[in-house]
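Participant: Need coordinates for the below:
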Amino acid sequence: MKANVGTIDRVLRILVGVLLIALTLTGIIGLWGWIGLVPLATGVVRFCPLYPLLGISTCKR
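Facilitator: So this is what the prediction gives:
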């Protein structure tokens, strides 16, 4: 896996993921908030499996 998620993209993914999970744990939103695991995971590992299919890379390397 080659990194394809840049710094700003990574930070936003992690923030959105944590926010969705926190909202789910506090009961503000329903179980669909666990979808926050996806952006959190892709932000942590710096790889989005959808990006190569679309020919996108936000990573400068």
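
Participant: CA only for contacts and neighbour counts going forward, please
Facilitator: OK.

Participant: ok, and the closest non-adjacent residue to C48?
Facilitator: Leaving out its chain neighbours, the residue that sits closest to C48 by C-alpha to C-alpha, 6 or more residues apart in numbering is T42, at 5.4 Å.

Participant: next up, for comparison:
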Amino acid sequence: MKKNMGSADKAVRILIAVAIAILYFGNIVTGTLGIVLLVLAAVFLLTSLVSFCPLYTLVGLNTCPAKR
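Facilitator: Model (predicted):
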């Protein structure tokens, strides 16, 4: 897997994942919506840790800075 996520993109995804987790575990978002958002947060966190987003590959997007 070739990295296709830049540091700003990873930071935003991590912040969103943390916000969703706080909402879920604070019982602000519950039920099916809460579970769906929690799964989305897990995907955001995982893709941030590995610096690779499969969806970016499908649409041809790359936010990782070019290596010189």
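
Participant: And the TM-score between them?
Facilitator: TM-score for the superposed chains, counting by TM-score structural alignment, normalised by the length of structure 1: 0.89, backed by 61 aligned residues with a C-alpha RMSD of 1.1 Å.

Participant: circling back: give the burial count for the equivalent of the residue nearest to C48 of structure 1 over in structure 2, as a bare number.
Facilitator: Under the alignment (TM-score structural alignment), T42 of structure 1 pairs with T47 of structure 2. Here the number of neighbours of T47 of structure 2 (other C-alpha atoms under 10 Å) works out to 17.

Participant: T47 of structure 2: which element?
Facilitator: helix 31-50 (DSSP states H and E).

Participant: my guess is D9 of structure 1 meets K60, correct?
Facilitator: No - at 11.5 Å, D9 of structure 1 and K60 do not qualify as touching, with contact defined as C-alpha atoms under 8 Å.

Participant: which residue is nearest the middle of structure 1?
Facilitator: P39 (1.8 Å; C-alpha atoms, centre = their mean).

Participant: so how far is G6 of structure 1 from that one?
Facilitator: 13 Å (C-alpha to C-alpha, to the nearest Å).

Participant: How about G30 of structure 1?
Facilitator: Counting by C-alpha to C-alpha, the gap from G30 of structure 1 to G6 of structure 1 is 30 Å.
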